[in-house]
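Asker: Here is my input; please provide its structure:
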Amino acid sequence: MKTLLLIGMGAGNPEHFTVQAIHALNRATVFFVLDKGSITQDLVRLRLEICQRYIREPAYRVVQVSDPKRDSTTPRYTDGVEQWHAQRAEVVARLIEHELQDGECGAFLLWGEPALYDSTLRMLDRVRDQGLTGFDYEVIPGISSVQALVARHRIALNGIGQPIRITTGRQLSAADLDNVVVMLDAHCAFEAFVDQDVDIYWGAYIGTADEILIAGELSDVCAQIKQVRAQARLRKGWIMDTYLLRRRRRGAEN
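Answerer: Okay, here's the model as predicted:
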């Protein structure tokens, strides 16, 4: 039986690695890296540095393959994602079949938390649906950018007796503004709500040397966040950011 480990590597700080994740690293003999190209070589390098830092016996190998690109021109967003996931599943199936021997343990180091806005679990479901068996997998949870964001801003994720919603920029609406964490927002969706009485806690590259944190009333810091975000993305070629929006309740304690 072949085994795959889906290891959450946190939001960018190698010290976000849990003890469970370190033990998992030392079980793996093959590490799979889906490379998104030269723009995101920082992410590849960080994965390799984590292996060098935590693996006691360096008798492992790294298999690096190109990650298919999502077609952003499809009329429906979900259609583009479905096609992309299908292409990625084919890549993963080939890796399992040809790069992992029976009895070996392979691993994916996944940004943040493998069960929160990550497609690897769905890819493995597709691989099995396509008939490739003889492998099993385990999920090793990581520290998500959501956790890292509120820790760095030194705030609680929820208010007293209040729920918390986690969504994407594409799905953000005015009904969410009481307490919402937004991920995967490529177009600064928060700008649509500058006329609302809302605080924002924003962070990019959280946990890394490039970390940027901005907080305040949205109407006051919206333009600053947009400018800083654009400059950072231009400088590095990519950006990962997360933010929390919370309707202001003057005089209330969280």
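Asker: from here on, contacts and neighbour counts on C-alpha atoms
Answerer: Noted.
Asker: Next secondary structure element downstream of the one helix or strand residue 182 maps to?
Answerer: If you go by DSSP states H and E, residue 182 is part of strand 180-183. Tracing the chain C-terminally past strand 180-183 and defining elements by DSSP H and E, one meets strand 198-204 next.
Asker: hmm, who's touching that following strand?
Answerer: Strand 198-204 is contacted from outside by 149-150, 153, 177, 210-219, 225, 229, 239-248, using Cα atoms under 8 Å, 6 or more residues apart in numbering.
Asker: Now the second one, please; I'll put the structures next to each other:
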Amino acid sequence: MIETVTLVGIGTGNPGHLTLDGQAALQGASTILVPRKGAGKDDLAEIRLALLDRLGVAARVAFFDYPARDENLPYLERVERWHDAIAGRWAEAAGEARDVALLVWGDPGFYDSTMRIAARLTQPDRIRVLPGITAVQALTAAHAIPLNTVNGRILTTTGRRLREDGWPEGAETVVTVLDGDCSFTALRGHGLTIWWGAFLGMPEQILDYGPLDEVADRISATRVAAREKHGWVMDTYLLRKAP
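Answerer: Below you'll find the predicted structure:
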């Protein structure tokens, strides 16, 4: 039975994103759970394994496969049941191990459900979280832009919310994550500039930016091509209204 879960944020694919605290936690772990995403996505597991090898981690590595979501269920119920199923996969992969660690893409506290899943298996005070570099940090660093304007507000949302609600009223800077449908293409005509990035921090990093009305189709085509080439793509973008 799992008693303690250590969640280590590993950034967006660059080994330099791992903190010294994260390194120490992984080097001291006895069992590390590594997810396999499915066909065409094994390189996500390979990135994690290469990082462990680079650090000289001697822990037992236990693999688990992600279950499929039931697309026929309402969204929130679908996610809740999916998290239940993932927790079950963790427990199965852990076996007799009581203490496990996971390498979490980005930061465990930012648009990530790993803590919610861990809470299904152990008490909140038995979950240790070590932060990592978020995709938003990697994006603004890659483009060398500030996240906010002077004294400006920032709204972070998902592609789903943009598709359902449109441009948030009164928003100046909007950062969007978890958008596999290029929802920005529906926001033409708002006087927006977009800064977009995929595979942030990795050798495969792709960046683009410009007035949204002019570059939306180009970015969409780039994303499709990247997914076809790699079998997966992780991207994020920042939208800002012209002053």
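Asker: what's the TM-score for these two chains?
Answerer: The TM-score (TM-score structural alignment, normalised by the length of the second structure) is 0.92; 238 aligned residues with a Cα RMSD of 1.8 Å.
Asker: now the strand holding residue 182 of the first structure: which residue numbers in the second structure?
Answerer: Alignment of strand 180-183 of the first structure against the second structure: residues 174-177, by TM-score structural alignment.
Asker: how long is stretch 178-187 of the second structure from one end to the other?
Answerer: 17 Å (Cα to Cα, to the nearest Å).
Asker: ok, and what's touching that stretch?
Answerer: Taking Cα under 8 Å, 6+ apart as the rule, stretch 178-187 of the second structure contacts 158-160, 162-163, 166-167, 212, 216-217, 220, 235-236.
Asker: buried residues in that stretch?
Answerer: Neighbour counts over stretch 178-187 of the second structure (16 or more other Cα atoms under 10 Å) mark 178, 179, 182, 183, 184, 187 as buried.
Asker: coming back round to it: take the contacts of strand 198-204 of the first structure and keep only those in helices.
Answerer: For these, the ones inside helices are 149, 150, 153, 218, 219, 225, 229, with DSSP state H as the criterion.
Asker: Could I have the buried ones of those residues as ChimeraX selection syntax?
Answerer: A single ChimeraX command selects the buried members of those (16+ other Cα under 10 Å):
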select :149,150,218,219,225,229
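Asker: Average separation of the strand holding residue 182 of the first structure from the aligned part of the second structure, please.
Answerer: On superposition with the second structure, the average gap between strand 180-183 of the first structure and its aligned counterparts reaches 0.5 Å (mean Cα distance after the TM-score superposition for the first structure).
Asker: any idea how far residue 33 of the first structure lies from residue 6 of the first structure?
Answerer: For residue 33 of the first structure, the distance to residue 6 of the first structure - Cα to Cα - is 12 Å.
Asker: which residues do these two both contact?
Answerer: 108, 109.
Asker: Comparing those two, which residue is more hemmed in?
Answerer: Between residue 33 of the first structure and residue 6, counted using other Cα atoms under 10 Å, residue 6 has the larger neighbour count: 23 against 20.
Asker: That one contacts residue 108, doesn't it?
Answerer: Yes: shown here, residue 6 of the first structure and residue 108 form a contact pair, counting by Cα atoms under 8 Å, at 5.1 Å.
Asker: so what's in contact with the two at the same time?
Answerer: Here residue 6 of the first structure and residue 108 have no joint contacts, going by Cα under 8 Å, 6+ apart.
Asker: Before I go, just wanted to say thanks for your time.
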